[in-house]
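> Here's my sequence, what's the structure:
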Amino acid sequence: MIITAIILSIVAYLIKSLKLYDLIAGYNTMSDDKKAQYNIEKIAVLYANTMYAMAIIIVLGYAGAKICNNMQIGSYTTLIAVGVGVPYMLIRANSKDYKNK
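Modelled structure (predicted):
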């Protein structure tokens, strides 16, 4: 669980701070014309913030699992964080808010 949170945090940092936009699935295979249609800076901020939020939720779930001495809490928290976070990122990134006008 903690490894998952660390990986999410590292990828979020790489995308947002180091501008490694090719880590965003599908973006690196787009043609230049298609890439020009999207505001990649806004999408990168969305992805990074969502990944940071998922990492925080996972860490909190892990802490709660340790406190309650029930590791299932951490597992469920991880599943919920990723199960809600990933679709949220994909749906929001494909909305009109993230396309250039």
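
> switch to C-alpha atoms for all contacts and neighbour counts from now on
Noted.

> and K96, how far is that from N28?
Separation of K96 from N28 (Cα to Cα, to the nearest Å): 20 Å.

> Another sequence for comparison is provided below:
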Amino acid sequence: MILTAVLFLVFAILIKNFKLYDLIAGYNTMPDAEKAIYNMPKIGNLLANVLIMMATIILIAYGFSKWLDNEQIGAIGISAAILIGLPYLLIKANSKAYKINSEKD
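All right, here's what the predicted structure looks like:
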């Protein structure tokens, strides 16, 4: 569990601070014309924030699972982080707010 949270935090730092947008699935295979449509700093910031929140949920669940000596809490925490974070990220990143042409509308 801790390894998952640490990986999420490392990827969040790499994407947010070092602008490694190629870590985002599908971005590095897009043609340049299609890359120009998306506002990658905003999408990268969104992804980094979601990864940080998912790591936080996992770490809190891990802490509770150790405190209460119940490993199921950790599993529920990872499941909750993914079931909440992933749909939020997909819905939000695919909205018009993250496309460059839509900012002018």
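
> Got a TM-score for the two of them?
Overlay of the two chains. TM-score (TM-score structural alignment, normalised by the length of structure 1): 0.97; 101 aligned residues with a Cα RMSD of 0.7 Å.

> Who has more neighbours out of K96 and N28 of structure 1?
Here K96 of structure 1 and N28 are set side by side on neighbour count (other Cα atoms under 10 Å), and the busier one is N28, at 13 against 10.

> The more buried one: what secondary structure?
With DSSP: H, G, I helix; E, B strand; the rest coil as the basis, N28 of structure 1 sits in coil.

> Wait, K35 of structure 2 touches T29, no?
No - K35 of structure 2 is beyond contact range of T29, at 9.4 Å (criterion: Cα atoms under 8 Å).

> More neighbours: which of the two?
Between K35 of structure 2 and T29, K35 has the larger neighbour count (other Cα under 10 Å), namely 14 against 10.

> which residues sit in contact with the more buried one?
Residues in contact with K35 of structure 2 (Cα atoms under 8 Å, 6 or more residues apart in numbering) are Y27.

> State the distance from it to N28 of structure 2.
Remark: distance between K35 of structure 2 and N28 of structure 2 (Cα to Cα) = 9 Å.

> Check how far whatever helix or strand G85 of structure 2 lives in sits from its aligned residues in structure 1, on average.
With the criterion set as DSSP states H and E, the secondary-structure element containing G85 of structure 2 is helix 71-93. Once fitted to structure 1, helix 71-93 of structure 2 is off its aligned match by 1.0 Å on average (mean Cα distance after the TM-score superposition for structure 1).

> Just the angle for the helix or strand harbouring G64 of structure 1 relative to helix 71-93, thanks.
When elements are assigned from DSSP H and E, G64 of structure 1 belongs to helix 40-68. With axes from the mean of the first three to the mean of the last three Cα atoms, to 10 degrees defining the directions, helix 40-68 of structure 1 sits at 170 degrees from helix 71-93.

> So what's the gap between helix 40-68 of structure 1 and the chain middle?
Taking Cα atoms, centre = their mean, to the nearest Å, one finds the center of helix 40-68 of structure 1 at 8 Å from the center of the full chain.

> what's that helix aligned against in structure 2?
Aligning helix 40-68 of structure 1 against structure 2 (TM-score structural alignment) gives residues 40-68.

> Going by neighbour count, list what's buried in the matching stretch.
By 16 or more other Cα atoms under 10 Å, the buried positions in stretch 40-68 of structure 2 come out as 40, 43-59, 61-62, 64-65.
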